[in-house]
Structure formats: structure tokens, C-alpha cells
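Chemist: predicted model and sequence below, questions to follow.
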Amino acid sequence: MRALLWIVLAATAIWTGYWWVGSSQIESGVKAWIAAQPPGMVSASSVEVHGIPNRFDLTVSDIVVSDPRRGVTVSSPFVQIYAMAWKPWHVIAALPSGQVITLPDQKVTVTSDSIRASLQLHPSTALALNELVGEAHGVKLGSDAGWTLGFDTALASAAEDATRPNSYRLGLRVANIAPDPVMVQALAATDLPHIVEAVVVDAHAVLTAALNRNAAQTKPQLMALEIADAQINWGALRFSAKGTLTAGPDGLAEGEIALRIEGWKRLPPILVALGLIKPDVAPTVERMLGIVAQQGGDLEVLQIKLICKDGGMVLGPLPLGPAPRMRNMSGA
């Protein structure tokens, strides 16, 4: 019996020592990382680790992350990151309500019921990404420029696709989006509801390198984006897309995305409400879209392709300008 007691005490001492060593390394590592950033990039009022004996609970208070070159700053009252002591490769992060995003022309405040993320890495020396899942509930964005945007729930994920190298499955679902009231008022003449029911994306991304602990050196870039399904459901307006874009020799996107829009006649008023076109141009846009719909054989459904080719991008017969850059060929 006495031997068993000594074994228990020794195991407890070893485990406690492991926790203290681990927590000290986490705390000093985070402080060192903050201190190593260029002046004005990252700051925090305190870094603390609690949770003895079974968890590492990291709290970084009053954190501010800035990009002075772009004039963007993000601040949060705190960030909390949790990990079980016996499974440090699986961490959970949480944000409180009250983030502030400062842009060159406005300041956006983010309030929420909850924002959480779960990160699972492979337990190996490379610490490669296994799965990343983020979820948010009761989110509202309010800008001092006068607009608001909210949604009930959002779920985003990125998971390793083990069947292909450097490939990750991407998912997104946002439910019950409340557009800015000014936009809703501008659309009062349409039959669109005040809430966008859902935005859904199912896609694959193929990168130039794996997402792991060496990503800062290998700098993974996008090689291909395969959209299996993308949808926006807003009352009678139904939007869907699928297709593939790949990075060409110059790093610009090549490929095509097939778009299908049911209830497309509601698009011109939306474009006007968003300030993308002027009201007097809306009838012309509607006539052009009607011609495209007629070519598809169904006047109620608009089927059109977004094509990226030879450095340019066109939507059906309409040129949109240069194709988006997917990969920086300079390697910087």
C-alpha cells in the first residue's frame, strides 16, 4: 500500500512538473513572439497561462494587431486559447464580444454571442494541419460610416484532404444574414425578404506547400480552387456556382465558373442598392441579362460563365478586367 502511495505521489509530481514546464514555455514563447514583431504590429497588456493540472489555458489580454502599411488595426479585449495537457496538438480558441476593426476610412465594431475555433494538428514534428473549424453565433457588425450587418450563425472549416498532396477541403455556411436596413429599404419594392436565408460553399484548395509549422518559410500559395458547390438563397433569388480556377504560368487565374441565377430580374435593384450601378443604368442591365437568359432557353433562369483566360476575366460577353492573381510568382 505504501509503495502504491509513493507511485501516485511520484506520478503527481512528474505530471505537475510537466505542466509547469509546459505552461512556462507557452507563456514565454508568446511573449517572445509579441516582442519579436516589428514596432506597432502586435501588443498586449498581459499574457497568462492557467489550468493546472490538466489544461493549458492561455489568455492574452488587450491584444492589438496592426498593419501600419495598409492602415488596418484589429483589437480585442482578450483572446483565450485552451488545450488539454495530454493533447496539446488540439487547441480551442475563443473571442469575447467587442472586437474593433479600424480601417483607413471607418471603424467597425463586432459584437457576438460567441466566437470559437477548434484547431487540430497531426501529432508529429511537422505539426501539419488536420482540421480547422470556426463557428460564430449572434454576430453583428456596426460601422461608424453608418452601416450594419448581422447573421445568426456561421460555420467555416478547412480540413486536410489526404487523397491529394497539399489539398484542403473548405466549407462555409452562414445562416439568416440581416443586410443593412438602408439596403433593405432600397429593396422594398421587390419581393425579397429582409433576411438572406443562407450562404453555402463547398470547395477544395490546392496549395504549393503544406500548412504546417514550416509555413512561414515555405509560404504556401493557391494553385487551384475547385468549387464543388456555392449557393446564396435569398427568397426567390437563388444563386449557385461551380467550376475550377488554376494558377497559370504568370500566377493569374485560369479556368471558368458556371453561374446559375434563378429570379435574376431582382439583380438590378440589388446592384443599385449596393451602389454598383446608377438607377438609370438598371433597365439597360436588365435587358442585357434578359438576352443572356434567352440564350439559355429559360427566361426565368440566368446561366452564364465567369471565364478567366489570357490574363483577363469576362462574365458572359461582358469584360471585367484583369484576372485575379492566385499566386505570386516572385516567391516573395
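Modeler: Alright, I've got the coordinates. This one's a predicted model, so the numbers in the text were calculated from it and none came from an experiment.
Chemist: hey, let's count contacts and neighbours off CA atoms from now on
Modeler: OK.
Chemist: contacting residues around the spatially most central residue of the chain?
Modeler: Nearest to the geometric centre of the chain sits A156, at 6.8 Å (C-alpha atoms, centre = their mean). Neighbouring residues of A156 by C-alpha atoms under 8 Å, 6 or more residues apart in numbering: V133, G134, E135, L170, G171, L172, R173.
Chemist: let's see which of those end up in strands.
Modeler: Counting by DSSP state E, the part of these found in strands is V133, G134, E135, L170, G171, L172, R173.
Chemist: how about the residue nearest to the centre of the chain, nearest residue that isn't a chain neighbour?
Modeler: L172 (4.4 Å; C-alpha to C-alpha, 6 or more residues apart in numbering).
Chemist: how near is that neighbour to G248?
Modeler: Here L172 is placed at a distance of 26 Å from G248 (C-alpha to C-alpha, to the nearest Å).
Chemist: check D202 too.
Modeler: 23 Å.
Chemist: ok, T125 next?
Modeler: Distance from T125 to G248, by C-alpha to C-alpha: 33 Å.
Chemist: when those two are compared, which one has more neighbours?
Modeler: G248 (19 against 8; other C-alpha atoms under 10 Å).
Chemist: pretty sure the more buried one contacts E254?
Modeler: Yes: with contact defined as C-alpha atoms under 8 Å, G248 reaches E254; the gap is 5.9 Å.
Chemist: can you show me the strands along the stretch 151-300 of the chain?
Modeler: Assigned by DSSP state E, counting those that start in this stretch, the stretch 151-300 of the chain shows strands spanning 167-178, 196-207, 222-234, 237-247, 253-262.
Chemist: want to throw those strands into JSON lines with distance to S75 and mean neighbour count?
Modeler: JSON lines is the format used below for the strands of the stretch 151-300 of the chain (distance: least, C-alpha to C-alpha, whole Å; neighbours: other C-alpha atoms under 10 Å):
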{"stretch": "strand 167-178", "distance to S75": "24", "mean neighbour count": "20"}
{"stretch": "strand 196-207", "distance to S75": "27", "mean neighbour count": "19"}
{"stretch": "strand 222-234", "distance to S75": "28", "mean neighbour count": "19"}
{"stretch": "strand 237-247", "distance to S75": "34", "mean neighbour count": "19"}
{"stretch": "strand 253-262", "distance to S75": "34", "mean neighbour count": "20"}
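Chemist: switch the ones you listed over to JSON lines; also include distance to V21.
Modeler: Shown next, in JSON lines, are the strands of the stretch 151-300 of the chain (distance: least, C-alpha to C-alpha, whole Å):
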{"stretch": "strand 167-178", "distance to V21": "34"}
{"stretch": "strand 196-207", "distance to V21": "36"}
{"stretch": "strand 222-234", "distance to V21": "38"}
{"stretch": "strand 237-247", "distance to V21": "45"}
{"stretch": "strand 253-262", "distance to V21": "48"}
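Chemist: hold the first one in mind and look at this next one:
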Amino acid sequence: MKRLLAVIVIAAALWSGYWYIAQRGARAGIESWFDARRAEGWQAEYKELATQGFPNRIDTTLTDPVLADPESGLAWTAPMFKLFALSYQPNHIIAVWPETQVLSTPTARYEISSADMRASLVMQPAPQLPLERANLISDALAIEGPGGTTTMEGLQIAILRQEGGESYHLGLNADGYAPPLPRGLTLRTGGTLPQKLSSLRADLELGFDKPIDLTALSEARPQPRRIKVTLAEAKWGQLELALAGTLDIDDLGRPKGQITIKARNWRDMLELARQMDLLPAEWLNPVEQALGLAAQLNGNTRTLDLPLTFNRTTISLGPIPIGPAPIIRLR
């Protein structure tokens, strides 16, 4: 009995020492990451850093964190941010966001509120912790920006790294998605839009020039090299839009490939895009003319089923050029 008690005491002491070392390592890692960002010119601050969770977890809480990258112009602030990990599995992290947070871009400021936003991240046990898989969920999400407030009853995003490369499978589903509607919105086909979309989902495969890991924030962003859209779908009342296709992107961010567009009541979609400032004004007339001609050729003036072709520098809808191609790069 004495020997058993001695073994238990020694094991407990060893585990306590291990937890203390792991906790100190986690804390030092976060502190050094913030120090490195400040050395690069970021605003990277927090009011307090606390770790607890003995004996099986390492729970870290950052109070009043602020991150601002001067190069991209992105900034994020929140009253707190929490990270949870099992002490014996530190490469699996649960991240928890507060009920309110603020995201700023070079052009806008967004106040985000949610009932429960959290993510599970599993990284490979390598120095730069390349992402293996992640899931993000949120309930009762509201995003208030310059154009109004967008709400969702629920948001689910999942990403999984594909074997043998820098490709990731991405799935997204937004339940009860309700964007802000312009006042006095009128549809060309008559009627009104319901407040919420009945479906908003996407199934993609994204290829990058390097894995998504810690250097994505501290150094160069992974740049997209291939976007394969298995299906992206939105249904909003009488409006239905579906996309599928593949784009290859060169080192300059210029896309080449084809995305097939299926759109029902496309004129109402254009009118909605015009009133919500979703399309550059100079695009509206040429796009509508091209779509009208294409719809006539298909024999159905309300429904489109056409390839959108990207040729590095230009975009064509069917055989009709409609404008310059965008540059696809992550800042």
C-alpha cells in the first residue's frame, strides 16, 4: 500500500511538473508571437494574459486583445478571446470568440455579435503548425456594416486539408441568412423578396502556393492557385443562382478558366445588385445587354445557363466580353 501511494504521489508530481512546463510554453509562445508582430509594425496588444486548466487542459484567456496589420489595413478588437487545449494534445485547439467583436478593413468597420462563435482547429505537429482541419460554428450571428445589418440564424464552415499538397476542401452553410435590403426595393418581375434566403451554401476546393500555417499571419499570405467550385448556391424567394467550375490562378493573381452560371430571374438579380451597390456602375449596362442577348439565344428570357470565361485579363459571358478580369490575391 505504501509503495502504491508513493507511485501515485510521484506520478502526480511528474504530471504537475509537465502541466506547468506546458502551460509556461503556451504562455511564452503567445507572448513571443505578439512581440514579433509589434516588431513588424503591427499594433498587437492585450490587457491581460491568463492561463489555467490544471490538470488536463491549458486554457488561455486574452483580455481586450487588439490586432492591426498596417500592410493589409485589417484590424480586429474584442473584449476577450479564449483558447482551450488538452495538455497532452496541444495541436488540437478550441477557439472561443466573445459575444461582440469589431473587424475593420481599409474601407469599412463591422461590428459583429453572436450567441456562440467557436472553432475547432487541428494542426500537424510541425514547427509552423500547418492546418489539418478546422470547423467554425456560430449561432445568432449579426454583422453591422455601412450598408446595414446582415443576420444569420446559424453559420457552419468546415475546411479539410487534402492529402499530399496545399489543397483544402471548404464547405459553407448559412442558415436563415438575411442581408440588409435597400429601402423601396422593386423587382422588375413584380412581388417582393422574403427577409431570409432559403438556401446559401458552397462546396469548394481551394489550392494555394503554400500550406495554411502560422506564417499566414506573420509572413506572406498563402495565395490561391486553383479554385474549384463544385457547387455554390443561393435561393432567395423567386431568385435562384448556382455556380460551378474551375479557375487556375497565375503568380500575378490572374484567373483563367470557366464558371458556369445558372440564374433564374436574372434581371431582378441585376436590379438588386444595382440597388445594393454590389456591381461597379460601369458594368451594369454591358452585363445586362450581354445577358439579354444570351437569354434570347437560349430561348428563355428569364433563365440563364451560361459559361463565365476568365482569360487572365478579361471576362466573357458566353461569347460576349463584359469587362476586365479581377486580380485574385490575399492581402
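Modeler: Structure received. What you see is a predicted model; the values in this text were computed from it and never measured.
Chemist: TM-score of the superposed pair?
Modeler: Here the superposed chains carry a TM-score of 0.87, computed using TM-score structural alignment, normalised by the length of structure 2; 324 aligned residues with a C-alpha RMSD of 2.9 Å.
Chemist: quick check: the two most widely separated of the ones in strands among the contacts of A156 of structure 1?
Modeler: Taking C-alpha to C-alpha as the measure, those span a maximum distance of 13.8 Å, between E135 and L170.
Chemist: aligned to A50 of structure 2, what sits in structure 1?
Modeler: The alignment partner of A50 of structure 2 in structure 1, by TM-score structural alignment, is E48.
Chemist: nope, A119 of structure 2 is what I was after
Modeler: Aligned partner of A119 of structure 2 by TM-score structural alignment: A117.
Chemist: count of neighbours near that match?
Modeler: Other residues close to A117 of structure 1 by other C-alpha under 10 Å number 18.
Chemist: cool, and Y18 of structure 2?
Modeler: Here the number of neighbours of Y18 of structure 2 (other C-alpha under 10 Å) works out to 15.
Chemist: residues in contact with the aligned partner of it in structure 1?
Modeler: Per TM-score structural alignment, the equivalent position to Y18 of structure 2 in structure 1 is Y18. With contact set as C-alpha under 8 Å, 6+ apart, Y18 of structure 1 has no partners.
Chemist: which SS state does Y18 of structure 1 fall under?
Modeler: Under the three-state scheme (DSSP: H, G, I helix; E, B strand; the rest coil), Y18 of structure 1 adopts helix.
Chemist: how about the one 4 residues further on?
Modeler: Assigned by three-state DSSP, the conformation of G22 of structure 1 is helix.
Chemist: tell me which element the match of A119 of structure 2 falls in.
Modeler: strand 114-121 (DSSP states H and E).
Chemist: how far apart are that strand and its match in structure 2?
Modeler: Following the fit onto structure 2, the mean deviation recorded for strand 114-121 of structure 1 is 0.8 Å by mean C-alpha distance after the TM-score superposition for structure 1.
Chemist: what's V292 of structure 1 aligned with over in structure 2?
Modeler: That one, V292 of structure 1, aligns with A294 by TM-score structural alignment.
Chemist: what about its match, neighbour count?
Modeler: The burial count for A294 of structure 2: 21, using other C-alpha under 10 Å.
Chemist: contacts only, for P268 of structure 1.
Modeler: A282, P283, V285, E286.
Chemist: Provide the aligned range in structure 2 for stretch 220-233 of structure 1.
Modeler: The aligned range for stretch 220-233 of structure 1 is 222-235, by TM-score structural alignment.
Chemist: got a list of contacts for that stretch?
Modeler: By C-alpha under 8 Å, 6+ apart, stretch 222-235 of structure 2 touches 197-212, 216, 240-251, 253, 259, 328-330.
Chemist: and stretch 140-149 of structure 2, by the same measure?
Modeler: 108-116, 150-155, 179-180.
Chemist: same deal with stretch 194-204 of structure 2?
Modeler: 169-179, 227-237.
Chemist: now do the same end-to-end measure for that stretch.
Modeler: Using C-alpha to C-alpha, the two ends of stretch 194-204 of structure 2 sit 27 Å apart.
Chemist: Y110 of structure 2 and W76 touch, don't they?
Modeler: No: shown here, Y110 of structure 2 and W76 do not form a contact pair, counting by C-alpha under 8 Å, at 9.6 Å.
Chemist: mutual contacts of the two, please.
Modeler: By C-alpha under 8 Å, 6+ apart, the residues touching both Y110 of structure 2 and W76 are V102, L103, S104.
Chemist: in strands, which of those residues fall?
Modeler: Going by DSSP E, the strands hold V102, L103, S104 from these.
Chemist: how far away is the second one from L74 of structure 2?
Modeler: It refers to L103 of structure 2. Counting by C-alpha to C-alpha, the gap from L103 of structure 2 to L74 of structure 2 is 7 Å.
Chemist: now G164 of structure 2
Modeler: 32 Å.
Chemist: between these two, who's got more neighbours?
Modeler: Comparing G164 of structure 2 with L74 by other C-alpha under 10 Å, the one with more neighbours is L74, at 17 against 6.
Chemist: pretty sure that one is touching Q43, no?
Modeler: No: the criterion here is C-alpha under 8 Å, and L74 of structure 2 misses it with Q43 at 10.7 Å.
Chemist: thinking again about what came up before, wait, the match of A119 of structure 2 touches A94, no?
Modeler: Yes: counting by C-alpha under 8 Å, A117 of structure 1 does reach A94; the two are 6.5 Å apart.
Chemist: which single one of the shared contacts of Y110 and W76 of structure 2 is nearest to S316 of structure 2?
Modeler: S104 (33.4 Å).
Chemist: show me the contacts for the counterpart of the closest one in structure 1.
Modeler: Aligned by TM-score structural alignment, S104 of structure 2 pairs with T102 of structure 1. T102 of structure 1 makes contact with G71, V72, T73, V74, V108, according to C-alpha under 8 Å, 6+ apart.
Chemist: if I look at T102 of structure 1, how far off is S124 of structure 1?
Modeler: 38 Å.
Chemist: swap in T111 of structure 1?
Modeler: Distance from T111 of structure 1 to S124 of structure 1, by C-alpha to C-alpha: 37 Å.
Chemist: which one of the two is surrounded by more residues?
Modeler: A count of neighbours by other C-alpha under 10 Å puts T111 above the other of T111 of structure 1 and S124, at 19 against 8.
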